[in-house]
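>>> Starting from these lines, generate the structure:
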Amino acid sequence: MAAQARKGGISLPERRNPKKEGDGVIAKLAQSEIVIRGKQAANDAAFVTKKLMKSTGKAAWIAGTSFLILVVPLIIAMDREQQLNELELQQANILGAAPPQK
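You can find the predicted model right below:
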């Protein structure tokens, strides 16, 4: 004879349908006007922060490259000029001549 399936055992309580609207305190709280406005404010703040970070990054890139192109060659030229002046002063001291008047 074929074995019959056992009946009995532990039965679980029926689960609630989580998609029911307005079911429970948490669902009501999540649909409240304050929570909705808070989520919208957080969303807006994140959007503004993202835009600000993007534009700040672009501005930093522009400032950095402008500094490299315009200021660094000027600093190098001024350093060369200073080294040349020091060399002339050292040569004048070695030869015993008076330092050049400015």
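>>> From here on, just use CA atoms for contacts and neighbour counts.
Noted.
>>> just the helices in this structure please.
25-30, 33-66, 72-95 (DSSP state H).
>>> Is it possible to get a markdown table of these that adds distance to Lys102 and mean neighbour count?
Output for these, formatted as a markdown table (distance: least, Cα to Cα, whole Å; neighbours: other Cα atoms under 10 Å):
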| stretch | distance to Lys102 | mean neighbour count |
| --- | --- | --- |
| helix 25-30 | 80 | 12 |
| helix 33-66 | 34 | 12 |
| helix 72-95 | 11 | 12 |
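>>> Tabulate the ones you listed (a markdown table), appending distance to Pro13.
A markdown table is the format used below for the helices of the chain (distance: least, Cα to Cα, whole Å):
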| stretch | distance to Pro13 |
| --- | --- |
| helix 25-30 | 21 |
| helix 33-66 | 32 |
| helix 72-95 | 76 |
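>>> Let's see this one next, to set against the first:
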Amino acid sequence: MAGKKGSSGVLARVTRTVSDSPIVSHTKRTASDAAFVTKKLLKSTGKAAWIAGTTFLILVVPLIIEMDREQQFTELELQQQSLLGAPPVVAGQK
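Got it, this is the predicted structure:
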């Protein structure tokens, strides 16, 4: 039993020495800084995505709907003209 206690004391001393080394503390500090920067980056990216998505919904979606309505109206006019026997009007000519 005495041999096991002595070997665990050496192991504890080595572990403590490694844990207290400047390389380990520098690595921990760097990992902490990286986690902080990543958290801030994700937060700001989320805000930017929210702004971009909201802007898209407010400005672009109504434009797409209006363009679709205009296209449907143009197709309806062409269909009515062809049923009435008038020659079809090519887009850009009137």
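>>> Quantify their similarity with the TM-score.
The pair, once superposed, lands on a TM-score of 0.83 when counted by TM-score structural alignment, normalised by the length of structure 2; 83 aligned residues with a Cα RMSD of 1.6 Å.
>>> just to revisit the earlier point, of the helices of structure 1, which is nearest Arg16 of structure 1?
Nearest to Arg16 of structure 1, of all those, is helix 25-30, at 13.0 Å by Cα to Cα.
>>> The closest one aligns to what range in structure 2?
Under TM-score structural alignment, the match for helix 25-30 of structure 1 in structure 2 covers residues 14-19.
>>> Just tell me what Leu76 of structure 2 corresponds to in structure 1.
Using TM-score structural alignment, Leu76 of structure 2 sits opposite Leu87 in structure 1.
>>> Could you tell me how far its match is located from Pro99 of structure 1?
Separation of Leu87 of structure 1 from Pro99 of structure 1 (Cα to Cα, to the nearest Å): 12 Å.
>>> same question, Arg80 of structure 1
Separation of Arg80 of structure 1 from Pro99 of structure 1 (Cα to Cα): 19 Å.
>>> Lys58 of structure 1 too?
According to Cα to Cα, Lys58 of structure 1 stands 50 Å off from Pro99 of structure 1.
>>> same question, Lys54 of structure 1
55 Å.
>>> Check Thr49 of structure 1 too.
Taking Cα to Cα, one finds Thr49 of structure 1 at 60 Å from Pro99 of structure 1.
>>> Counterpart of Trp61 of structure 1 over in structure 2?
Match for Trp61 of structure 1 (TM-score structural alignment): Trp50.
>>> Done for today, thanks.
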